[in-house]
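Chemist: return a 3D structure for these sequence lines:
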Amino acid sequence: MYNAASINKALKGELLQETGFSEIGHILLDSRKLIFPETSLFIPLVSARRNAHQYIDELYRKGVSNFIVSEPVPLEKYPKANFILVKDTLHALHMLVAWHRQQFNIPVIGITGSNGKTIVKEWLFQLLEKDYNIVRSPKSYNSQIGVPLSVWQMQPENQLAIFEAGISQPGEMVNLEKIIRPTIGIFTNIGEAHSEGFLNIRQKINEKLILFMKSDILIYCKDYLALNECVLSFHNQMQEGPELFSWSRKTDADLRIINTEKLDHHTSIEATYKGETLHIRIPFTDEGSVENAIHCWALMLYLGKEQDVIQQRMDLLSNIAMRLELKQGINNCSVINDSYNLDLGSLTIALDFLQQQQQHQVRTVILSDILQSGKSDATLYEEVADLLRQNGINKLIAIGKNISREKKSFQQIEGLKSQFFNTTDEFIQQFNGDDFQFETILVKGSRVFEFERIGKLLEQKAHQTILEINLTAISQNVKYYQSLLKPNTKLMAMVKAFSYGSGSFEIANLLQFHGVDYLAVAYADEGVELRRAGITMPIMVMNPEPASFDAILHWNLEPELYSMGILMQFMEEVNTAGKSNFPVHIKLDTGMHRLGFVTKDIPELIKVLTSGSVLKVQSVFSHLAASEDPAEDAFTQQQGNLFYEMSHELQKSLGYAVIRHISNSAAITRHPELQLDMVRLGIGMYGIDSAKDIQAQLRNVSTLKTTISQLKELEPGETVGYGRRWEAKRPSVTATVRIGYADGYVRRFGNSKGKMLIRGKLAPVIGVVAMDMCMLDVTHIPEAAEGDEVIVFGQDLPVQQLAEWAESIPYEILTGISQRVKRVYFQE
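Modeler: All right, here's what the predicted structure looks like:
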């Protein structure tokens, strides 16, 4: 534990106010993730759009008393707080954790590269957890903020640390090297991922190599030509650089791979090391896993582990859960499945995700023993109990002998219902689905407890066609567009049409958590569903109907009013309900000619709106007809000019400020002068933009998957499907897959217009698309097997391509996915 005085000394800052000794054990960067106020140090980061100093007052009221700031603070408002003044809070965070790292003299493994960092880190943990007390990066915490939070976890009981580091532009690795200061380095591989900020691949390699400037050893693969050349140059330039440990399939190396043999579910790898022939077997067959395993093998050999121990542990490597999954559960529950690894760091992340979910009042955690923590059980489970208490958990189901022995720590928590079981089998034997109703359930366990079995009991049985929604990608896309906005421009997120097919409260919860200013839905019932699911932020209803006015008033939704008729009807409803200053949004027609008041309506509109205090105009807005089309830029500008005139006249007459907005996703980037007070982000949030340069910056959000239900061998002349529309011209193999037009895969994709991905290869749709299934020609994919995953659209087969095949637009494809297709939400 540290205190304000010792931290100030390390930072060489200015201790503006010291109010006594206060232990500091936690770094807080996000005010929404406060768990331990008494021992937290808040470091407000400053960006172009957000200055976190604004949250100091809120956190002080919640019990935080330690702050590092880069701006003047009215100290008289916070008489019980310690304040340290620095020039830059992000730099101070880096300095603080670098100083913390210097307090430890244990082996530290630093991992960088284009791909495989997290897998290598987690596999090394699996391979070495019996030998060392290990601290490691939670999930994929490898950024300028993630790395400090990872390294801050180092404690005296740790015997080995494993941290990963990633960069997106030159100059970043210098900071991370000082924080991690690895004694052992692993460079996994090099590829094109995250290359936008670099001149070329060699610049990217050289920047990443900075991580290993003071390492004792660097493990890498010689088979990447550019990587090998850069490593050798780096080694020659460094007078006291790291020793090199190389492996290769092609040439001489410290670990020379001489044979790999892929079996049904395993790969056997043979190599020579120090003149001896060695073997390992791993339970994976894909190339990425083989490469990651060899990196781990090299590290184990460097550490001097016995080959028979290496062999035994390699054969037991398990899949790494790279994400938290949110699924529909039994009895109207939501289930968060994170059932493959467990430590305090990953538990904290999972509880953060649980906190974002507002759809149910009851929050349940199913938790196993935490293994290999290095702490006494009493200390460990007291910390776990504190986490549950601070996160407001209502029910705990604890499984494992260790956690059961410490049940008193949990039974003392007011309002927490707890049950204890010694084994997973014991819980399953007593499982009663009726015990779980309308709650959000986090399933979090060490892999040996096989909590995936519990997940299967709790999750609603799903059709094998699913739509995966990447919540991390949505949040990153939103942040990207926010980075393009002027500092004071607000953001309205469009969640109409079931969030473009992606979901309702699942998406809204995420957007509310990330501080989006407004949500917009098409109809009042969509807004009511969000309110019932705990969404409290402002919601605009774009198509209010008189029959829905009562629900709008009851659930505090904000209607779009676009004509004198609907305006008068709504005013009458508000009057009848005895309300005043009810928030509304005024729609102006500047050229779309769909809905909205036109210029000649403005005098009468002003007269009505200023005749009393029944309504309060929250915003005035309009729709651009063709903002994505360069050929229509003159018309877009014309719409903008007309909107300026109409909205200015309206606002002047109202006598108070209103929010003005006209920009959609395309206009945010193509017409920045039209950003005004707020923009409306729609399809761009879901990873689709008409501009190629913007599209390159967005992440894929949605992946529609199905499976092969049956393979058939056909002779020439045999036909497929209704109407016999496809005939085999040669001996052929067809695959029947579990998706049809009732799922939203339209008949237009039939007769070879559409294609799907199987084992990385495109397979054309043959015959007509049926209600629940369709057929593919997989003759050219001999490795295809029944049960194989089939990608309908996703990262490697963009939804834009499907829209082109269907002579449609991505909006139609996404919003057309049937509600019977189960959505699986995940956070990386």
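Chemist: make it CA atoms for all contacts and neighbour counts henceforth
Modeler: OK.
Chemist: helices or strands next to whichever helix or strand residue 135 is part of in the packing?
Modeler: According to DSSP states H and E, residue 135 maps onto strand 134-136. Contacting strand 134-136 under the criterion 3 or more C-alpha pairs under 8 Å, 6 or more residues apart in numbering; DSSP states H and E are the following elements: helix 117-128, strand 160-164.
Chemist: any idea which of the ones you listed is most buried?
Modeler: Each of those was given a mean neighbour count from mean count of other C-alpha atoms under 10 Å, and the largest, a mean of 25, is that of strand 160-164.
Chemist: centroid-nearest residue for the chain?
Modeler: With distances taken as C-alpha atoms, centre = their mean, the chain has residue 472 as the residue nearest its mean C-alpha position (1.7 Å).
Chemist: structure for this one too, so we can compare:
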Amino acid sequence: MSIEEIYQRFRNSNKVCTDTRKIEKHDLFFALKGDNFNGNKFAQQAIDSGANYAIIDEEEFYSGPQCILVNDVLETLQQLATHHRRQFDIPVIGLTGSNGKTTNKELLKTVLSKKYKVQATQGNLNNHIGVPLTLLSMPTDTEMAIIEMGANHQKEIEMLCKIAEPSHGFITNIGKAHLEGFGGVEGVKKGKGELLDFLKASEGYVFVNEKNETLTSMVKERQMVRAVYYGKDERALKMLSESPQVVFENPEGQKFTAHISGAYNFENMQTAYNIGLYFNVHSEDACEALASYAPDNNRSQLVKKGSNEIFLDAYNANPSSMEASLKNFMSYETEKGKVVILGDMFELGEDSEKEHESLGQLIAEGNFETVVLYGENMKAALKHLPMAFYFTDKFSIHNWVKDKAFDNKAFLIKGSRGVSLETIVQFIG
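Modeler: This next block holds a predicted model:
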């Protein structure tokens, strides 16, 4: 069956679904495979649960005309997503980067939604499955799409661009993330730069914060003609304060207070604001949108528990984001005692020990009242932190935090997703 024929069945279905536990009547089920599961085995269950059709790639599970047999279910999902994307003559903004992808996506969605009907990546579904699902979730009246693209090795962004075909795009930053898969920072630049390569080849537009020298040089090295620069011109926002919350001013002199903190988040706000202006969102509307954004996903959250303040940024961590968060916390002026609780950084390969030890040096410069480290990799940081408390299991760190009964403290809690340090919050205050 051709993609065009499958597309007609998609248009007559409720939505695409890949999980039989979430099937609704008239869905189109894609029987994806993983390391530990085979969706083909659940095709009949999906049909029995109300799915119009089940897309499968193993003939033994064919049970009748509601099963559509293809060569590869995943490839079909991706091809269908591209076919659907091509039905729209709208801006499709692709974004990638080492840090802040989801925050940038949410800020930009909030700003553009002031003027347009926007469809954006849900959560952080930014891989070879999430990107197609985002595209296929676009209703026919979508006026703007924002596609987050994640990667941990070369050629992944290139592949996602071929699926999503962005007309516009930007890179949040280049940092020390997924060093193991990319092969170092230069590998990260090359991998993330695949978005720029696609936009240049397709004559798309790239947005560039010209205060970021790395990104500016990457664009200029490629001699990209359709580059929209911002950050240094008269239309840039001005940061008045970065902690505990960003306070900023627009070119008209209006002041706004955000729900997030840190100069690194102000850069994200600057990007969303200027892309909004490019697409004719009014300055005041864009600023109101930025000020209204309140994260609730363990990213850059400010949580208050009793007399304690908690800067919760526990969704993910790498050397670049750790440094940015720590420096922001160091600059925070408060009479409260400062406590840092930091967890392992993953996917650093042979650089892991060196990067954790360097992190220990940076923490030592912070003059924090209490330092708590969690995870096997963090052992390397102890070299510079003889007074730090060190844990390798959640039961112990939870009990320790609970027993301390912290009062009138300011906390920074950050670590990679695999250590889930947000679980500590319930034991504070």
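Chemist: picking that back up, and residue 14 of the first structure, which of the helices and strands packed on strand 134-136 of the first structure is closest to it?
Modeler: Shortest separation from residue 14 of the first structure across these is recorded for strand 160-164, at 31.1 Å, computed as C-alpha to C-alpha.
Chemist: mean distance, that closest one to its aligned residues in the second structure?
Modeler: Superposed on the second structure, strand 160-164 of the first structure shows a mean distance of 1.7 Å to its aligned residues (mean C-alpha distance after the TM-score superposition for the first structure).
Chemist: which residues of the second structure does that strand align to?
Modeler: Mapped onto the second structure using TM-score structural alignment, strand 160-164 of the first structure spans residues 144-148.
Chemist: now do the matching stretch: everything it contacts.
Modeler: Judged by C-alpha atoms under 8 Å, 6 or more residues apart in numbering, the contacts made with stretch 144-148 of the second structure from elsewhere in the structure are 90-96, 101-102, 105, 109, 116-121, 124-126, 131, 134, 138, 164.
Chemist: redo the helices and strands packed on strand 134-136 of the first structure as a markdown table? Include distance to residue 454 of the first structure.
Modeler: Listed next are these as a markdown table, based on distance: least, C-alpha to C-alpha, whole Å:
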| stretch | distance to residue 454 of the first structure |
| --- | --- |
| helix 117-128 | 22 |
| strand 160-164 | 30 |
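Chemist: if we can go back for a sec, buried ones among the contacts of stretch 144-148 of the second structure?
Modeler: Neighbour-count burial (16 or more other C-alpha atoms under 10 Å) applied to those gives 91-96, 101-102, 105, 109, 118-121, 125-126, 131, 134, 138, 164.
Chemist: wait, residue 218 of the first structure touches residue 187, no?
Modeler: Yes. Under the contact definition of C-alpha atoms under 8 Å, residue 218 of the first structure touches residue 187, with a separation of 7.3 Å.
Chemist: please identify every residue contacting each of these two.
Modeler: Common neighbours of residue 218 of the first structure and residue 187, using C-alpha under 8 Å, 6+ apart, do not exist here.
Chemist: tell me how far the residue located most distally from the centre of the second structure lies from residue 55 of the second structure.
Modeler: No residue in the second structure has its C-alpha farther from the mean C-alpha position than residue 64, which lies at 40.5 Å (C-alpha atoms, centre = their mean). Using C-alpha to C-alpha, to the nearest Å, one gets 12 Å for the distance from residue 64 of the second structure to residue 55 of the second structure.
Chemist: contacting residues for the alignment partner in the first structure of residue 33 of the second structure?
Modeler: With TM-score structural alignment as the criterion, residue 33 of the second structure lines up with residue 46 in the first structure. Taking C-alpha under 8 Å, 6+ apart, we find residue 46 of the first structure in contact with 52, 53, 89, 90.
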